[in-house]
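Asker: Please find the sequence and the predicted model below.
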Amino acid sequence: MMRLAFVSDIHGNLAALEAVIADMSHRKIQCVVNLGDSLSGPLLPLETADRLKNLPWLHVAGNHERQVLRVPIERQNSSDAFTSKQLNPMTRHWLAEHADPCDARLHQAQMWPQHLGDDVALCHGSPRSDVEYLLETPVGESARLASLAEIEERLAGLVPGHITLLACGHSHVPRSVRCGSDLLIVNPGSVGLPAFEDDHPHPFSSFHRIENGSPDARYAVLEKSDGRWRCELISVPYDHESMALLAEQRQRHDWAHALRTGRMPRA
């Protein structure tokens, strides 16, 4: 029997990360995979990186790793720019070593066979883009569950037929979906940021909100028994007020509201 844990979208929230680590310690996890967006935000990016470096986890790069490392700081958004200014050369090197999701989606078996097996694939967003949701579709100012046809289009033949578990992040929405009889797709949700606003353009939306409605930290445990994967989506309460106060000190009141409530403030 194989028992894996997946985390994603920590966003520098060290208090939430510590709560998840403590919760995992009781669950006999064999391997933990971090699906990216680990540091970006106004909280504790360097301290979070230092904590993660000391864990025997596998890491996939998210869009914010790419943006922090490759986009000139003057073109970065405020969360990425704050993070970029905090990072030292050693931490940047550590980030650069994270698996590229374009490789991870196809070559998982070759990369980490002793940990995950050859039927598990990873991506941060979707297999074709680190900024595309796989299981949600933004429509207007919110996001709905993606249809099966939409999910299949986003898979676009990029996941080999022998894959039975595909783990993704990016949307911050904890969800598991079966695609056909053989493929389970899991998003563990966000460890550190339960709500956000995004103006990245989508076919049916130019601005949308993701809101989980709870400040809890999220992650997922996957167990393979008798050839099939079972998913448990886990919600962990933690001292979110400490992180909300820190966001306020950084003049990020939108983050403070999201961290306290799991919702975005309205004007």
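Answerer: Alright, I've got the coordinates.

Asker: When you work out contacts or count neighbours from here on, use the C-alpha atoms and nothing else.
Answerer: Will do.

Asker: Tell me how many other residues surround Leu69.
Answerer: 16 (other Cα atoms under 10 Å).

Asker: for it, what are its contacts?
Answerer: For Leu69, the contacting residues are Ser84, Arg92, Ala96, by Cα atoms under 8 Å, 6 or more residues apart in numbering.

Asker: one more time with 7 Å
Answerer: For Leu69, the contact set (Cα atoms under 7 Å, 6 or more residues apart in numbering) is empty.

Asker: the strands in the stretch 151-267 of the chain, which residues?
Answerer: 165-167, 175-179, 183-187, 195-198, 208-211, 217-225, 228-236 (DSSP state E, counting those that start in this stretch).

Asker: Run through who's touching the fourth one.
Answerer: Same thing as strand 195-198. Here strand 195-198 makes contact (Cα under 7 Å, 6+ apart) with Phe207, His208, Arg209, Ile210, Glu211, Asn212, Ala258, Gly262, Arg263, Met264.

Asker: of all these, which two lie farthest apart?
Answerer: Of all pairs drawn from the contacts of strand 195-198, the one with the longest distance (Cα to Cα) is Phe207 and Gly262, at 17.9 Å.

Asker: out of those two, which sits in the busier spot?
Answerer: Neighbours were counted for Phe207 and for Gly262 using other Cα under 10 Å; Gly262 has more, 21 against 16.

Asker: Put this next to the first one:
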Amino acid sequence: MPLERIALISDVHGNLTALEAVLADIEARGIRRIFNLGDYVGKGPRGQAVVDRCQEVCEVTILGNWDDFLPAPDIAPDSDSMRWWRNELREDQWAWLRSRPFCHDFVLSGRQIRLFHASSDTVHHRTHFDHDEKQFLAMFENTPATGDGPLPTVVGYGDIHDAFCETDLGRTLFNVGSVGNSLGDPTPVYTILEGVPDASDPAPFSIQFVRVPYDAEAELAVAHALNAPELEGYEAELLHGIYRGDIYNNRTPSYHRAG
């Protein structure tokens, strides 16, 4: 059977300019299948437009932590920023975001693959790239959140805005990076999986990371025009890849606190 490519995107966070640049690159490569690992909203100014666009182009749409708490005032942090990002969305989008599935399992080139946003147990538990062996193995476990399907040998996730790939103990763990809020290197990044779909026998398989330059200044201009919140932090993230929490809390810059 012929090889097929699947584009994995995550953590757009209301950055429509970055999303459109990445979608253009995906289309130019002739890739027709797009899976989204969550966090469509928050941080950036155009969550509503991002949700609409992702509903249009994404075959798979997974729940992220922002998608879970932002539309729910009873669990979201109470702040002017949270209210602004929530009210920028339509009410029908609140329900759609919270109804996204926790994970997506499929087979590619004889490998059992599982995709989720942050960890195997909850969208609110973060697993950084500098994890220990126990944390690594936990990403491959079945939990009440994932259900009792076949155990994965390949796991992909988002949340930390920090693309990486690690193979150990016969398993592969990778992070797809962030389209709209990439930290460390602020250039949007997405992942391409290539293999034979639904093939139970081993076949060629690859994981590729793609960085796509875009006009960050244009996105910031929109944010200013809309009077979006936390503009100082948004500028630090989009232009310099510095996490906004480090700016507001006077911490040494670190890109390992995203979400």
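Answerer: It's in. Since we're looking at a predicted model, the values are computed, not measured.

Asker: Superposed, what's their TM-score?
Answerer: The TM-score (TM-score structural alignment, normalised by the length of structure 2) is 0.78; 232 aligned residues with a Cα RMSD of 2.8 Å.

Asker: how far apart are the longest helix seen in structure 2 and its match in structure 1?
Answerer: Counting residues, the longest helix in structure 2 under DSSP state H turns out to be helix 16-28. Here the mean offset of helix 16-28 of structure 2 against structure 1 after fitting is 0.5 Å, by mean Cα distance after the TM-score superposition for structure 1.

Asker: any idea how far Gly27 of structure 1 is from Leu148 of structure 1?
Answerer: Wrong residue type there; residue 27 of structure 1 is Arg, not Gly. Using Cα to Cα, to the nearest Å, one obtains 32 Å as the distance from Arg27 of structure 1 to Leu148 of structure 1.

Asker: Now do the helices in structure 2.
Answerer: Counting by DSSP H, the helices of structure 2 are 16-28, 47-57, 65-69, 80-88, 91-98, 133-138, 216-225, 231-240, 244-248.

Asker: ok so, going back, mean neighbour count and distance to Asn77 of structure 1 for the strands of the stretch 151-267 of structure 1 - can I get that in CSV?
Answerer: Formatted as CSV, the strands of the stretch 151-267 of structure 1 follow (neighbours: other Cα atoms under 10 Å; distance: least, Cα to Cα, whole Å):
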stretch, mean neighbour count, distance to Asn77 of structure 1
strand 165-167, 23, 27
strand 175-179, 17, 28
strand 183-187, 23, 25
strand 195-198, 20, 12
strand 208-211, 20, 17
strand 217-225, 21, 24
strand 228-236, 17, 29
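
Asker: Mind putting those into JSON lines with distance to Arg105 of structure 1?
Answerer: Formatted as JSON lines, those follow (distance: least, Cα to Cα, whole Å):
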{"stretch": "strand 165-167", "distance to Arg105 of structure 1": "8"}
{"stretch": "strand 175-179", "distance to Arg105 of structure 1": "16"}
{"stretch": "strand 183-187", "distance to Arg105 of structure 1": "13"}
{"stretch": "strand 195-198", "distance to Arg105 of structure 1": "25"}
{"stretch": "strand 208-211", "distance to Arg105 of structure 1": "25"}
{"stretch": "strand 217-225", "distance to Arg105 of structure 1": "18"}
{"stretch": "strand 228-236", "distance to Arg105 of structure 1": "18"}
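
Asker: and of those strands, who's closest to Asp9 of structure 1?
Answerer: Among the strands of the stretch 151-267 of structure 1, strand 217-225 sits nearest to Asp9 of structure 1 (Cα to Cα), with 9.5 Å.

Asker: and the closest one, what does it pack onto?
Answerer: If you count contacts as 3 or more Cα pairs under 7 Å, 6 or more residues apart in numbering; DSSP states H and E, strand 217-225 of structure 1 packs onto strand 2-7, strand 228-236.

Asker: Out of those strands, flag the one nearest Asp118 of structure 1.
Answerer: Smallest distance to Asp118 of structure 1 across those (Cα to Cα): 12.4 Å, for strand 2-7.

Asker: That closest one: which residues count as buried?
Answerer: Buried positions in strand 2-7 of structure 1, judged by neighbour count with 16 or more other Cα atoms under 10 Å: Arg3, Leu4, Ala5, Phe6, Val7.
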